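Enquirer: Sequence first, predicted model second:
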Amino acid sequence: MKGLRMDELSAEVEVLESKLAKTAELTNKISLSLKKLSSSAQQVESAVKPIYSKTQTLTVLSANIDETISAIDRVQQPSDAVSQEEGTIRKGPQKVGLEAYLASLQRVNEGLTMLKKSNLRSSQKSVQQMTGLLKAGSLQLEELFRETLADDSVPVEPLHYLTKELPFPTFEADKTNNLALLHEFLSSTLATASGLQSNATTIYAEVRGPYITSSLSTLALAAINTTRRNGTSSYERGSNGIGMYTNSLEGIFDSEYENIVRLFPSNVWSTVYHGTTEPAMGVFKRTIQDLNTFISRNMGTDMYLAYEIIECVQVCSARLKAKTGEQREFTEALKPIRQTAQGSFNFMLEDLKRQGQVLVVLPIDYTVADITKDTMARLQTLAGYQSSVSGLLVALGDGNWKRPYDPATTNLSTFDVGADGSLLLSHFLLEVVDQLITEIEGKAHAILKKKGTIAVFMTNNVAYIEATIRRSDLGKIMTSTALSKIEKWRKDAVKLYMEAWKECAAYLMDVTYTSKQASQGSKPLSGKEKEGVKEKFKNFNNAFEDLVQKHKSYTFEKEVRTMLAKEIGFVGPLYGRFYDKYKDSISPKHVKYDRQALDTILAQL
């Protein structure tokens, strides 16, 4: 049994050894195969590695080539824009349309920007060509801007708009949009790239300035021509064309400012407005200066024109300032005429003195003298310009009209901003009236000499002065104090006239008895007393008849005659008392008038 088991084990061992031998043989074969594979791999690696490296290099090169080609294409495209856009640009915006034209210029500008960034020498020619195209295009757009403005810049007739109360014309919406588009381009970097500075604002002023100046030219001429009048009559409000000229200037400036606001950015509004209106303002200033020269030479008749000019210009310039914020030009334009106007107040007083000095004849009927009529007419006219005159007097200062106006010596530090111009005007008017009364009273004493005729003359003149003041705007301007003073002058003149009547009435003065004495009865008149009474009646009758005759011969205005008759009426009661007292004491032949007869005569005065 054991032997059999050993045989089996030996057999298994042999089998295992046989398999092991085969495994070892297979292992050797695998080892040999691996060695061969390793050797082959090394050979492949040695062969492939250079190829891979070369491939990598070629890939980079290919990418570089593609990029270069792309760059060349990008460079080529802007260069091609010259040929592609040149035709459009050379044709001009009128033919191809503004939007298409601007788009073409935009493409050229983009190409130019790219070429400049490339900084290639080969592209310098294209850069020059594109710059030239942009410049040509910008110039054409400038010309289009000018032409578009010129289309609506035909001079207009201002009176058409003034008389119909129409606003002066402005650009239509479509035209405004086109002009704004053109200005936007001309002010953009596109125009700058061509080497041109934007001239849109200058062009606007060059085109619109002459339009405004030409439109107003006839009115400027009319303002000068209307100063020529026949005779020596004083200036009448509105007879000069300065009012229409100023209103038209305001209207056309107002409309022009609207155009500017719609076309330009706010930072250039003031510049464009000044540049555009400067030529017209220059003509306006020269016109004012010419009028000022005329006024200075004809101060006596035309100083009122200075006041009217100041009123017109101040009102219009204030309205324009509220809209545009600009007023300096108008202030400068008014400066010379304001100086002339401020000098007119002293002139008025001095001229009144000169008239008084050369006055050698008074009215033969002792009525109102021409110097009185002329002076009051002058003051009435002056009152019609209260607004400007009050402002001038405030600037001049209370009482400073007494000396010649000299702008070089005017002290602005004494300027009273809070002064009441109406009060100063009242002071000035009163001073003129005072000077007038002084002049005519002096001449009345020198020429008429007789107290009675002096009284008639002064009463007529002062009453005329007072009536003129109360019936006109002068009465509204002058203060109650001033009016009271004038009333006193009138009463003084009446008092002078009444002196002769009081002398006449003095013959009626007699002893006045007390009530106690009267109750005791009156004694019969002695012969001497009767003679005295007869003499009184005689003297009174003679004086009364003389005064009545003279009074009726004098020329008085109805109101003055009524006023004097009322004053003279005091004689009636005096005569009645005297008559009642002595009518029974003396013969009737010595008593010419009874109470009723005398009252009738007085009533007829």
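Expert: Received, thanks. Residues are numbered from 1 along each chain as shown.
Enquirer: all contacts plus neighbour counts: C-alpha atoms, from now on.
Expert: Noted.
Enquirer: Near the spatially closest residue to residue 505 that is not a sequence neighbour, how many other residues are there?
Expert: In this structure, residue 505 finds its nearest non-sequential neighbour in residue 571, 6.2 Å apart by C-alpha to C-alpha, 6 or more residues apart in numbering. Neighbourhood size, residue 571 [other C-alpha atoms under 10 Å]: 19.
Enquirer: now do residue 466
Expert: With other C-alpha under 10 Å as criterion, residue 466 counts 19.
Enquirer: go on, the one 4 residues further on?
Expert: Residue 470 is flanked by 14 other residues according to other C-alpha under 10 Å.
Enquirer: residue contacts, it?
Expert: residue 476 (C-alpha atoms under 8 Å, 6 or more residues apart in numbering).
Enquirer: distance of it from residue 423?
Expert: Remark: distance between residue 470 and residue 423 (C-alpha to C-alpha, to the nearest Å) = 17 Å.
Enquirer: show me what contacts residue 529?
Expert: Contacts of residue 529 by C-alpha under 8 Å, 6+ apart: none found.
Enquirer: Check it against this one:
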Amino acid sequence: MAIGALSNSTYHAIDEEARAEVDVLNSRLDRTTQLTKKIQASLGRLEATGQSVRDVAGPLNGETRRLQTLSKSQPHSLLDVESVLAAIDRLRQPSDSKDDEEQIIRSGPEKAGLSNYLASIKRLSISYKEMQTSNLRANQGTMNDLTRLIKLGNTQLENHFDKILRGETPRSLEPLHYITKDKPFPVLSQDKIARLGLIYSHVAGNYANGFDSSVAKIYADIRGPYLSASLANLAAASVNTAKKKNPGDIYQAGANGIGTYTQAMEGIFIAEYDNICSIFTREDWGPILQATCQAAVTELARTLRELNTHIKSHLTTDCYMAYEVTEIISGLSNNLDKRTGELKGSLSAALKPVRETAKSSLAELLDETKRKIGNLQTLPTDGAASPIVAETMQRLNSMVEFLRPISSIMISLGDGGWKPGAAASGRTTEGIPSLASFDVGADGKDLFAKYCLDTIEVLLSSLDQKGRVLLRSKSLLGVFLANSVVVIDHVIRSSELGPLLDSRLDLLDQWRKKATVMYTDICRDISVYLFDTIHTNRTKRPTSGHADSADSASVVKGLNSKDKDKIKEKFTQFNNAFDDMVTKHKSYSMDREVRAMFGQDIRQKLQPLYERFWDRYHEIDKGKGKYVKYDKQSIAGVFMSLAT
């Protein structure tokens, strides 16, 4: 009985102990269940309200730490507490880092240091992207904060870019200082270039095209006015130097400031291109250079329009400026295109008005020559050449100095394309001329020579027409034209026109002949007095130039009184007409070459006729000189004097 009682007592004790353990386990299970409910409630609030990670993760942390302690004594808990903790830590991390990064961002790139500042923005961007991929509504508040910080950081970077660049950019510089001393135009310092490049590399990543970025616009907005302001005085000087003290003076090469202006523009543009290449990426160089230089190119276009207006108003004296400007701007365009690959189109558009004037001037100058001659109210009454002849030839001679651009223009017009109303042959160049087009080869020289000959033909033809109206006789017109030909010939042979035209002067020979025919037309009227139709009863007549006084006496003796009177009258009429011709000949203003040419032609036409007539009939007044004023020797002297 005692043994049985003991066993029952022992079993009861064991049962009580088991109950106690069960109660402990139930208690722990209740606590676990409560913690689990709290976690679920916290996560629910996090998902539902989108509160910040710090607000939610704070209370979670205490509870989960207690849960972690509990799980150590109960490893087979229904919850994977470690996974929960890892998830919460991941939620906490952006929130924890945001405060640190915000301090850097708000301090600005100067205080924080540019490299540290850029690294902070990069970390914020990475955090933002990671939170985007989680797609938790609970992250929305933190993501908004990160977005705000990133925007603030980028804005401050742009402001820092602006500040650095403005600090390195003067309002303007004096280009002549660099041109006269043959110094390269200044570029940004390497330290500033490195800082600007770092900022651009970061900001440009926010844009599909880097040249659309805010810092690219800032660069153009700051450096563009600097370029324009630096070139403004030279632009104004180009316009001012176009106005000559004497408007009638022929424009001389280099007299306009456009050459210095474009030299400065080329130097400062290339320096700016070097800056751009050091700061921006390769694909952005061109667009940023275009944007930066646009204001300066616009000012150049305005300057060229003003020059074009002046040229068109003074075409006969200043057309050469159009040729010079065409060559200079074309050279600028080609040099910049070779160096940068940019601005050719903009410069071509700026040059177009002047280039079109240069092209049209060739035909307009021909028309102007006709118009000026047509408006003449008088011509020199002594047969001297009109001043318009020398003016026209001086214009052609001046063109030789601009043969390169003129040749290019003529090639674009085609052979004869300069004639009024003529259409170009098809070899047109709409854009700006290339360097190759300024290679003055045989084609360009040949076209210019043809243009010169066309100008001379228009000049002489127009003078001929005007002379027929204003001059009182053909002989005077002949003198006038011959003098004009001599002026033309002298200008050609004494100038740079000579090598171009020496072998092409058949045109002048034709006009010399025409002038000579006009002048010596009087000889036909005079020669009438030296012909006779008198018949004698002598079978042998004296040979002209060999008859002696006995032959003349016999001829005269054989004449009846009526025929003798006719011979006397012919001598008298010849004397009067010849003396009148000699008087007029000596009264005309003739170039020595013209006088010699006309005198020789008169002598060839009249002297043989007179000697023949004299040989036959000089005994008509028996040597008294009443009718026969000149013997052969004396009239030969007169003929000789006509040529000197």
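Expert: Structure's in. What do you need? Computed from a prediction, not measured in an experiment: that's the story for all the values here.
Enquirer: Not counting sequence-adjacent ones, nearest residue to the counterpart of residue 321 of structure 1 in structure 2?
Expert: When structure 2 is aligned by TM-score structural alignment, the residue opposite residue 321 of structure 1 is residue 337. What sits nearest to residue 337 of structure 2 in space, not counting adjacent residues and going by C-alpha to C-alpha, 6+ apart, is residue 344, at 6.1 Å.
Enquirer: residues in contact with stretch 324-339 of structure 1?
Expert: Here stretch 324-339 of structure 1 makes contact (C-alpha under 8 Å, 6+ apart) with 257, 270, 281, 284-285, 288-289, 292, 306, 310, 313-314, 317-318, 320-321, 392, 405, 407.
Enquirer: Could you do stretch 558-576 of structure 1 as well?
Expert: Contacts to stretch 558-576 of structure 1, defined as C-alpha under 8 Å, 6+ apart, come from residues 460, 463, 494, 498, 501, 505, 508-509, 595, 598-599, 602-603, 605.
Enquirer: the helices in the stretch 301-450 of structure 1, which residues?
Expert: 328-358, 370-383, 386-396, 421-447 (DSSP state H, counting those that start in this stretch).
Enquirer: What is the equivalent residue in structure 2 for residue 488 of structure 1?
Expert: Under the alignment by TM-score structural alignment, residue 488 of structure 1 pairs with residue 510 in structure 2.
Enquirer: Buried ones in the strand or helix carrying its match, by neighbour count?
Expert: Residue 510 of structure 2 belongs to helix 506-519 when assigned by DSSP states H and E. In terms of neighbour count (16 or more other C-alpha atoms under 10 Å), helix 506-519 of structure 2 has its buried residues at 508, 511-512, 515-519.
Enquirer: mean per-residue distance, it to structure 1?
Expert: Compared with structure 1 after fitting, helix 506-519 of structure 2 has a mean deviation of 2.9 Å; criterion: mean C-alpha distance after the TM-score superposition for structure 1.
Enquirer: three-state assignment of the residue lying closest to residue 615 of structure 2 once chain neighbours are set aside?
Expert: Excluding its sequence neighbours, the residue lying closest to residue 615 of structure 2 (C-alpha to C-alpha, 6+ apart) is residue 547, at 5.7 Å. Using DSSP: H, G, I helix; E, B strand; the rest coil as the criterion, the local structure at residue 547 of structure 2 reads coil.
Enquirer: and residue 547 of structure 2, how far is that from residue 569 of structure 2?
Expert: Distance, residue 547 of structure 2 to residue 569 of structure 2, using C-alpha to C-alpha: 22 Å.
Enquirer: And residue 102 of structure 2, by the same measure?
Expert: Residue 102 of structure 2 sits 129 Å away from residue 569 of structure 2, going by C-alpha to C-alpha.
Enquirer: Now which of the contacts of stretch 324-339 of structure 1 would you call buried?
Expert: Neighbour counting with 16+ other C-alpha under 10 Å marks 257, 270, 281, 284-285, 288-289, 292, 306, 310, 313-314, 317-318, 320, 392, 405 as buried within the contacts of stretch 324-339 of structure 1.
Enquirer: Filter those residues down to just the ones in strands.
Expert: Per DSSP state E, strands hold no members of these.
Enquirer: From residue 240 of structure 2, how far out is the residue most central in space within structure 2?
Expert: Closest to where the C-alpha atoms of structure 2 average out (C-alpha atoms, centre = their mean) is residue 329, at 3.4 Å. Between residue 329 of structure 2 and residue 240 of structure 2 the computed distance is 18 Å (C-alpha to C-alpha).
Enquirer: now the closest residue to residue 489 of structure 1 other than its chain neighbours, what's its secondary structure?
Expert: Spatial nearest neighbour of residue 489 of structure 1, excluding adjacent residues (C-alpha to C-alpha, 6+ apart): residue 462 at 6.9 Å. In the three-state summary, residue 462 of structure 1 is assigned as helix, counting by three-state DSSP.
Enquirer: Would you mind finding the match for residue 462 of structure 1 in structure 2?
Expert: In structure 2, residue 462 of structure 1 lines up with residue 485, judged by TM-score structural alignment.
Enquirer: next one: residue 249 of structure 1
Expert: Aligned by TM-score structural alignment, residue 249 of structure 1 pairs with residue 265 of structure 2.
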